[in-house]
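Visitor: Just need the structure, nothing else, for what follows:
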Amino acid sequence: MKTIAIIPARGGSKRLPGKNSMLLGGIPLVAHSILYAQADSRIDAVYVSTDDAEIKKIAIAYGAQVIDRPQHLAGDLEPTVTALKHVLESLESKPETVVLLQPTNPLRPKNLLQNAFEIYEKGRYKNLFTVTQSHQKLGKIKEDKFIPFNYEPGQRSQDLEPLYFENGLLYICKSELILNDTIISKEAYPMLIDHPFGSVDIDTLEDFDYAVYLHKKHTL
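Guide: Sure, this is the predicted structure:
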């Protein structure tokens, strides 16, 4: 196998219990990422890493292979890279490249993965991740005072220095980096995504409701 997709989907969400099994457009959340990966011919196999029986059942039903995640790697504070590393260490044959698809980002532009692969391969990068530009006036509160971070008071939003956030839609990474506990290295290519889907990361019911709205809007 040259390239695999890994979808880390644990079952212990506290703010939105059972979110990875919730139906979005009649399809379980985790299945959106499975189907997205299966639609690209570059991906040789799709693996779901989970500690949850229901998610495992869904993953198998949609044609993914399941790697049972041990409980010590399924805690709230456990970084994603440990789940990816566990999958790679569980495989007899190590792939060259891993595509990370988070189930909490179920909506992705149709050609995103194809375009990302083209950039990744042409630039000979070891890893790539997607970002979205923030148009917010940001600051921090210290000693009950608001301290602007990226603007001067009175400055127009359109005149802000561009800042970007990691939107979680897609990651492409060499297996060797993951085995060394890295998903995003200092040399990772930040792929800019200008699409409403870049603002969807489901962690609360409000996030899920927004995803439902965008799914209906962009699939009708």
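
Visitor: only C-alpha atoms for contact and neighbour calcs from this point on.
Guide: Noted.

Visitor: Can you name the residues that contact the nearest residue to residue 51 once chain neighbours are set aside?
Guide: Spatial nearest neighbour of residue 51, chain neighbours left out: residue 69 (4.9 Å); criterion: CA to CA, 6 or more residues apart in numbering. For residue 69, the contact set (CA atoms under 8 Å, 6 or more residues apart in numbering) comprises 49-51, 83, 86.

Visitor: cool, residue 46 as well?
Guide: By CA under 8 Å, 6+ apart, residue 46 lies in contact with 4-7, 34, 37-38, 64-65.

Visitor: What distance do you get for the spatially closest residue to it that is not a sequence neighbour to residue 97?
Guide: Nearest non-adjacent residue to residue 46, counting by CA to CA, 6+ apart: residue 5, 4.8 Å away. Residue 5 is 9 Å from residue 97, where distance means CA to CA, to the nearest Å.

Visitor: one more, for comparison:
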Amino acid sequence: MKNYLVLIPARAGSQRLPGKNMRQLGDKPLVGHSLAYAQDNGFSNMVVTSNDARVLEYAKEVGVEVIKRPDALAGNEEPVVTALQHAVDQLQKKYDAVILLQPTNPLRPEGLLNEAVSVFEQEGCDSLMTVSRSEHKLGTISNHQFIPYNYQMGQRSQDLEPLFYENGLLYIFKTELLKQGKLLGAKNYPLIVDHPFAEIDIDTEADFKKAELYLKHYTN
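Guide: Reported below is the predicted structural model:
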């Protein structure tokens, strides 16, 4: 097995859901679910990068290494890749690959992480991302007219051409890609996830309420 680093970026300053990374979801804060998930799957090399004092303190309390993220790398328009680059640059130990777990995707199928690592190694990937199939009939609007994009009017949903969306549950990528400012490489494997947890990506209060419902319904 390669030498993996689990990176969890959890910046302060969410505008739509202030303080969301430390919002209590079930028995732990949002960021705690990603930490516990990595630990439960046998990963111990974990780092939280954040400019939020509460997040950093919580991570320390549960025995996880922290990197203070500069505020200059924590703005609303700043891509997450710069925070990841900064975190890896601060570490003395070198890693073959990075596993990115975003706190905004706190619910993940139990065996997904180890499955993803196995696929990543077996396929010799540069990177791996999780995707899920979209069952929606999509279209565009032009001159107040709806124009179907992925179907024809009257077509059954089950006959749609398979289209997939990036669900954000996890990413794995070679550390060398970060030096190029990339998370996804030329040989990127899309791992299909067919699970209700793929629907959870928390940006708003409504998203958080949905996560609470799914946590209660699918884990009890």
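
Visitor: what's the closest of the contacts of residue 46 of structure 1 to residue 154 of structure 1?
Guide: Comparing the contacts of residue 46 of structure 1 against residue 154 of structure 1 with CA to CA places residue 7 closest, at 43.6 Å.

Visitor: Assess the claim that that closest one and residue 55 are in contact.
Guide: No - using CA atoms under 8 Å, residue 7 of structure 1 is not in contact with residue 55, being 11.1 Å away.

Visitor: ok, those two, which is more surrounded?
Guide: residue 7 (27 against 24; other CA atoms under 10 Å).

Visitor: Contact partners for that one?
Guide: 30, 33-34, 46-49, 100-103.

Visitor: Name the residues that touch the helix or strand containing residue 37 of structure 2?
Guide: For residue 37 of structure 2, the host element (DSSP states H and E) is helix 30-40. By CA under 8 Å, 6+ apart, the residues outside helix 30-40 of structure 2 that reach it are 6, 8, 10, 20-24, 44, 46, 55, 59, 101-108, 113.

Visitor: quick revisit: any idea how far the residue nearest to residue 46 of structure 1 lies from residue 102 of structure 1?
Guide: According to CA to CA, residue 5 of structure 1 and residue 102 of structure 1 sit 10 Å apart.

Visitor: Residue 171 of structure 2 contacts residue 105, correct?
Guide: No - taking contacts as CA under 8 Å, residue 171 of structure 2 lies outside contact range of residue 105: 11.6 Å.

Visitor: List the buried residues for the biggest helix by length in structure 2?
Guide: Longest helix in structure 2, counting residues (DSSP state H): helix 205-219. Buried positions in helix 205-219 of structure 2, judged by neighbour count with 16 or more other CA atoms under 10 Å: 207-208, 210-212, 214-215.

Visitor: returning to what we had before: more neighbours: residue 5 and residue 102 of structure 1, which one.
Guide: residue 5 (27 against 24).

Visitor: residues contacting that one?
Guide: If you count contacts by CA under 8 Å, 6+ apart, then residue 5 of structure 1 has 37, 43, 45-47, 98-101 around it.

Visitor: cool, now which of these survive the switch to structure 2?
Guide: Compared against structure 2 with both residues aligned by TM-score structural alignment, their matches' CA atoms under 8 Å, the contacts of residue 5 of structure 1 retain 37, 43, 45-47, 98-101.

Visitor: on that earlier part again, return the subset of the contacts of residue 5 of structure 1 lying in helices.
Guide: Using DSSP H, the contacts of residue 5 of structure 1 in helices are residue 37.
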